[in-house]
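1. would you be able to build a 3D model of this:
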Amino acid sequence: MKNIFTKNVAFGFSLLLLFLINSVNAQTIAENGMVVSDNVIASQVGVDILKKGGNAVDAVIATAFALEVTHPEAGNIGGGGFMVFMKSTGDVTTFDFREKAPLAASPTMFLDEKGKIKDNSNHKGLLAVGVPGTVAGLYQAHQKYGKLPWADLVRPSVDLAKKGFTMTYGLYNAAVRVSDNDPSEDIMKNYFRGENGEIVKPGETWKQPALAKTLEQIEIHGRDGFYKGVVAQEIEDYMKANGGIITKEDLEKYEAVEREPVQGTFNGYDIYSMPPPSSGGVALIEMMNLMEEANITEIEFNSTAYVHLVAEAMRRAFADRAEHLGDPDFNPEMPLDKLLSKDFAKKRFENLDLNKASISDPAQYGHPYGGDHTTHFSVVDKDGNAISMTYTLENSYGVKMGSDKLGFIFNNEMGDFNPVPGQTTSTGQIGSDPNLVAPEKRMLSSMTPTIVAKDGKPYLVIGSPGGRTIINTVFQTVLNVLAYDMRIDRAIEAMKIHHQWLPDMILYEHNLLSPDTRDALQKMGHTLRPTTNIGVLMGITYDASTKLYTGASDSSSEDGGARGY
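-> So this is what the prediction gives:
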């Protein structure tokens, strides 16, 4: 009896120790598949699809719809985004379902008679809403590469919305903040409230019956359940009644696009990311080329030399981004081959002073605006298919408007266009031609879903929300893994900085950059500003020797988590 008791205690202690180690390490290890997202419920939905025989595409679709229910801050059917898909064969493709400007849009649509932006209308109000692309993108990916029936992938989110799920403290805190700050009579006023009229408290069940009905239309009718029929009609009616310009014609004409990825290399690894209208992939590869040119592996991580070099690479990539990039369907002459080349990085590196900060000149080239909240998730399946997907409403809870009959929130992505033609300022407003508003044009994005391959197989699947900081957050995490051999959770948690060319400053995470380094950087001519947190990364790595996936979610995501099997 004593021996059994002793063994049980020892076994229990081992389990507790394993739990504590995993908690501290913030890693999840699995053999057959992995989903890492901003909400553990959504991650589990994706893993359940993998267990039922679905592939990575199926799991991504199910996770994306589940995030609409569980992570409404950024999970969406009222927004858009990008997907990078590496097949088990090593082939890579991408899906662009970025929002589009409505047919009634124009380059000066946000300006008053004096040529000034009127009432922040490119970010607030229904003029700021782009034609949503998420449902079209997910449906297109499913039609070409999905394995399980479409309805099986949407049904879990219908059930989550209809039956409800337990309100978390993280979501509750956001609900209180949003409800208190929204004086309108629109959707946010009652969005988080239960039948008693009170905000649903932690531990209570939050149900979304209107959203469930919308998702049921998508479940039954696929793409047409959103872009035609009763949902499309209600979108048009709501827009007309509240000052918006999106019509049923806009919705019916919307199409997602499958595009070739942008590709680069770094020290023997292959990097695949999203092409324009995302600027993230081009900027990421340009910066990795600069790091290779600088032989970054010889520079100590987090040293003054490291931070300076990384900031200068960011400055140059963001300047090139603003000068050249936009919707490829409207900018066929974009010099992508040049921007992605090693020769271009070599020339860019020639004017980089290792001892002095460069000067950002708004008269020469610039940077578009980006919002502050998006969500990313990474998925791999047992066959080695991998997907990195980022989608967004732009700002947190988008435009904070939507029809109570439909139950979802619209994006405010029109703010990603350059709002005043020809006007570029030192504060970060850009007026260059490639990203001006035009009917049916996709606005430039910072989203950077990325897959790094080794020997033709996925090695790192990574991405992040964060608006303008996304590109640099992903860049530094990729650099941490490839150049500094950090394991995924530590690469995600390591100190991050952000420089976007204009305004000319380094944003850094408070308490993670030493005072001595800050002083040294300021003496080199850098301006620094602290912030609480940069990015909310969701990543997966694969160890070919053990054949195991390791997933990690950023600790700054209160409800996020990795799930595998």
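
2. could you use CA atoms for every contact and neighbour count after this?
-> Will do.

3. and stretch 144-163, which residues are buried?
-> Of all the residues in stretch 144-163, those buried under the rule 16 or more other Cα atoms under 10 Å are 146, 148, 150, 153-162.

4. touching that stretch from outside, list them.
-> 45, 49, 53-55, 57-59, 61-62, 65-66, 68-69, 142, 207-209, 211-213, 215-216, 218-220, 222 (Cα atoms under 8 Å, 6 or more residues apart in numbering).

5. ok, residue 398 touching residue 408?
-> No: using Cα atoms under 8 Å, residue 398 is not in contact with residue 408; the gap is 10.4 Å.

6. quick check: residue 120 vs residue 392, distance?
-> Using Cα to Cα, to the nearest Å, we find residue 120 at a distance of 20 Å from residue 392.

7. this one next, for a side-by-side:
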Amino acid sequence: MKPYTHTPLCSMRRLSLLALTCLLATQSQAQVPATGVEPVRARHAMVVTIQHDATDAGVETLKAGGNAVDAAVAVGFALSVVFPQAGNLGGGGFMLVRDHKGAAHFLDYREEAPLAASADMYLDAQKNVVPGLSTKGYKAIGVPGTVAGLVYAERHYGRLGLARVMAPAIRLASAGYVLSAEEARALGNPNLANYPESRRIFQRDGKPYQAGERFTQPDLARTLTRISQQPDDFYRGEIAQQLATSIQAHGGLITREDLAVYKVKDRVPLTGHYRGYEIVTSPPPSSGGIVLLETLNILSGFDLAKLGSDRSPAQVHVITEAFRRAYMDRADYLGDPDYTTMPLAQMASPDYAAAWRKSIDLAKPTPSATLVRPAGFLPAPPAAAPPKESTQTTHYSIVDAEGNAVSCTYTLNGLFGSGVTAEGLGFLMNNEMDDFSSKPGSPNMFGLIQGPANAIAPGHRPLSSMTPTMVLKNGKLALVLGSPGGSTIITTVANDLLSEVDNGLTIQQAADAPRFHHQYLPDVLEFEKAFPLPVVEAMRAMGYRVSRANEADEKNPGVWGDSELIAVDPKTGELLGGHDRRRAFGKAAGY
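-> This next block holds a predicted model:
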């Protein structure tokens, strides 16, 4: 599917004198500060992840003769050990694979609703959402897909075999890894204390881990070893039996049948064009790809560089208005592609984007409550009122010496997922059921409003914002992109791409640049705490309702997302790695 092509620059309406004065007054203060931090450079291959041991596992695999998929599987299993907040065996995700000849695959190993799931399973007798029921504990767990996804990727696109690529993860679980201060603090998560197995493993039954200690996970090491020797055991053997028995004993829904029928979906990526680049990105059940493409298509009619510098008020304004319109369509139309017909071609139409663009007032925001979709392009949205994703996902990017590339985002959904650790197996379980619409009109944990296309139903996969993406120039790989961040994932990926393509930032500057986000509802323009204050105030003066993340909590950095990025130097062919420095324990590395 090729949703759109580049459209001519639209004629832009004149700004009011007041608005123009405001924008120009703050323009110079809006630039991303020069950090002096250069991207990591490598001639042959590059791995960028949120955790340094996982990055090393990927590089080790590449040096052993593995390709990008071998390294991606090694990293995925390693993160299940060293980044339990989101790295996982008990969750799910998406992997975008592109080989050096140009063939691309999108592996969907998203979690599924159990066969016993029902549309009203999180409602009380009065049909109101029961707080916490879809986010904590055993009933919040969806059928996990990560093990199936990583095994499928290795069998179909890797070359070293599962035992070899899982060896680093098994070693990290059995021998342990040294905790940084930030990692040790994370293990103190209060929700883990609510579940005895989680409290035993991650909190030593009340004796918290400290920075510099070695964290070993023997139960997880045994589970990983079993998977490396007999991967089908996770879905049809003894592991499946243990997992189902444990979940059902505590009121959860997952059965051995749920695990036995789970399958990875090898889907066709979405593609589009922007400023002469080809965008290869995520199809549903990711909402990210189509929302990204629609956003870029709207923005293709503006010369962002002439409007101002990166993160300047004029750029923030038009980008935000594009986000607002694309997220409106996300809310109404998107769901599981195996059960829902979605107007993707119409959403990605250049004519539709041009019609949306005409509704953008360059002097002021369009309140979401007054936003009217251009007529004649999309069918009427489903009649039911729109219903209701967590920031603790993780993303990694890999390019090998042959030019094969992987962009992978996977998740437990919330921080440490449901908080539940599978008894005797050593891994945390997801709370992915919250990504469905629990009730029309009720937001999920990220405040996202979604339509009835994303209602809970047996075997369905919930809508996701995960947006693993690649950018090509003249058929050659140029960028590998992605981020965690719940509903902010799409806007983070969009801004990373725009910073590189339109504004000339390096891949490291793009990863570090302060973030902003708008998702249609709630009608709030959100900023990271470190975003330049003059720009925030300029947007407030323009008429936006603004919010700075964790502004009242001085101990909280007020950040979101984690961009782990790779660029290809168009002149030298070198690989440039940009690790998001919001997370001190990750790194980019290559050879």
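
8. quick one: TM-score?
-> In this superposition the chains share a TM-score of 0.91, using TM-score structural alignment, normalised by the length of structure 1; 537 aligned residues with a Cα RMSD of 2.0 Å.

9. filter the buried residues of stretch 144-163 of structure 1 down to the ones in helices?
-> Of these, the ones assigned to helices by DSSP state H are 150, 153-162.

10. which one of those is nearest residue 451 of structure 1?
-> residue 153 (23.7 Å; Cα to Cα).

11. trace the closest one over to structure 2, please.
-> Matched to structure 2 by TM-score structural alignment, residue 153 of structure 1 sits across from residue 165.

12. residue 525 of structure 1 now?
-> When structure 2 is aligned by TM-score structural alignment, residue 525 of structure 1 is paired with residue 543.

13. residues contacting residue 470 of structure 2?
-> Applying Cα under 8 Å, 6+ apart, the residues near residue 470 of structure 2 are 279-281, 407, 477-481.

14. ok, those residues in structure 1: which stay?
-> Of the contacts of residue 470 of structure 2, the subset whose aligned partners also make contact in structure 1 (criterion: both residues aligned by TM-score structural alignment, their matches' Cα atoms under 8 Å) comprises 279-281, 407, 477-481.

15. tell me the buried residues in stretch 382-391 of structure 1?
-> Buried residues in stretch 382-391 of structure 1, counted by 16+ other Cα under 10 Å: 382, 384-391.

16. closest to residue 248 of structure 1 out of those?
-> Closest to residue 248 of structure 1, out of all of the buried residues of stretch 382-391 of structure 1 and judged by Cα to Cα, is residue 391, at 22.7 Å.

17. looking at structure 2, name the residue matched to that closest one.
-> In structure 2, residue 391 of structure 1 lands on residue 410 (TM-score structural alignment).

18. so where in structure 1 does stretch 294-304 of structure 2 end up aligned?
-> Matched against structure 1 by TM-score structural alignment, stretch 294-304 of structure 2 falls on residues 286-296.

19. tell me where the stretch 351-500 of structure 2 has helices.
-> Secondary structure of the stretch 351-500 of structure 2 by DSSP state H, counting those that start in this stretch: the helices cover 489-501.

20. tell me which stretches of it form strands.
-> Taking DSSP state E, counting those that start in this stretch as the test, the strands found in the stretch 351-500 of structure 2 are 393-399, 405-411, 469-473, 476-481.
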